[in-house]
Structures are given as C-alpha cells and as structure tokens.
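Visitor: Dropping the sequence and predicted coords here.
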Amino acid sequence: MAGSSLIDRPEAMRFEQAVTMPDGGTALVWADYAVQGTTRSLLHVEADAALRGTGAAGRFMQAVADHARAEGLTLAPRCSYAVAWFKRNPDQGDVLAQ
C-alpha cells in the first residue's frame, strides 16, 4: 500500500492522506483538528476500515509530524490514538505544543 502526500484542508480543519490499496482502490486516513494560533489540536484520527491494522495510521501520523515541523506548527494531541502514537514515538516530541 502506498500513501499519497499529506493534504492540509484548512477550510475543513482536517489533515488527509489517501492510500492506494492493492486492488487499485483508495482509502483515506484523516485527522480533524482545531486551530489555536500555530498549534493544531488533533481532535480525532481515523482510518477507513480497510486500512485498520496495516500501519497506515502510524505512517499518517509521521506525515502529520513532518508537516508540522516543515510549516513551523506545533501539535496538541487530544485524540487517544494521537496521544498513544506520540508516547510510542518520543523522538517526534519536538513538534508537541508545550
């Protein structure tokens, strides 16, 4: 499965990433966020059911962290998945809001 580039949809307050499935179809991983200055509070992270258990959400979270770093943003995980991902990946803590 290959993932496309992360897309920030500020009008929807959502990060999205499409993933190409082995059958040629696509599935989506997304995170809804709230804006507080340069901080994005990650309110909900979800993957289409077809992607669950494939690691797609983890790769998506890495893309979100990389995007935040590149854009000078900080992240405040509120969703339990995002909180757990940052705990499992402490090397990504530089993008966390204080």
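Guide: Nice, thanks for sending it over.

Visitor: C-alpha from now on. contacts and neighbour counts both.
Guide: Will do.

Visitor: quick check, distance from the strand or helix carrying His44 to the centre of its chain.
Guide: Assigned by DSSP states H and E, His44 belongs to strand 39-47. How far strand 39-47 lies from its chain's middle: 7 Å, per CA atoms, centre = their mean, to the nearest Å.

Visitor: Check which residues of it are buried.
Guide: Within strand 39-47, the residues scored as buried using 16 or more other CA atoms under 10 Å are 39-47.

Visitor: Second structure follows, compare the two:
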Amino acid sequence: MTTITHHPERRRFETQIDGHTAYLSYEIVSDDVLDYDHTIVPSELGGRGLGKQLVKHALDYARANGKKVIPTCSFVAAIIDKTPEYQDLLV
C-alpha cells in the first residue's frame, strides 16, 4: 500500500518513492468545490498504478469533506467516468 499525504499548503496529494514524487494538484474554487487539475507521475514510477491511487485518494478526501470536484485533469475525469461511485462528486 502506498502512503499518500495531503499537503493543503501546496494544494496537492503526494507520494514519494525512491526519491521521486508523484502528485495530484488542485485549486480551491470555493468552500465546497475543488478543481483537480494535474496528476503527475514521473516515468521512473510509471506502471505501478500510482496515478489511479492518487486520484482515488483525492476523490475519497473530497467525499469525506463534503466537497464537489471539477476534473480539469483528463486522467481524473477518466477515472470518474469509469467509476460510477465517484460520479456524484462532480459539480
């Protein structure tokens, strides 16, 4: 299991493995809306499913905190599209 940490001061969820950082960044649109705008996984960490783990962690965070999501990042949008239980989080 990968440890993912929320860094609200940097507006991102991230994990560090072998000196590389993968993250999902966001912008705060309003008190109850977050714009998930970038999912970045360095090539050194590719193929491990980290992007999907980051997105699911961020979506679970939104749900737990009563937030809706704008998936500006196409990867986030694709995960939501393929996962019916997250579609209620869309603005």
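Guide: Sure, I can see it. If you're wondering where the values come from, they're calculated on a predicted model, not measured in any experiment.

Visitor: Would you mind putting the buried residues of strand 39-47 of structure 1 into TSV with distance to Ala97 of structure 1 alongside?
Guide: Converted to TSV, the buried residues of strand 39-47 of structure 1 look like this (distance: CA to CA, whole Å):
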residue	distance to Ala97 of structure 1
Thr39	7
Arg40	9
Ser41	9
Leu42	11
Leu43	14
His44	17
Val45	18
Glu46	21
Ala47	24
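
Visitor: just those residues now: which is nearest Val95 of structure 1?
Guide: Thr39 (9.4 Å; CA to CA).

Visitor: Excluding chain neighbours, what is closest to that closest one?
Guide: Thr74 (4.6 Å; CA to CA, 6 or more residues apart in numbering).

Visitor: the helices in structure 2, which residues?
Guide: 50-64, 74-82 (DSSP state H).

Visitor: what's the matching range in structure 1 for the longest one?
Guide: Under TM-score structural alignment, helix 50-64 of structure 2 corresponds to residues 56-70 of structure 1.

Visitor: Closest to the centroid, which residue in structure 2?
Guide: Nearest to the mean C-alpha position of structure 2, counting by CA atoms, centre = their mean, stands Val55 at 3.4 Å.

Visitor: and of the helices of structure 2, who's closest to Phe13 of structure 2?
Guide: Here helix 50-64 is closest among the helices of structure 2 (CA to CA), at 6.9 Å.
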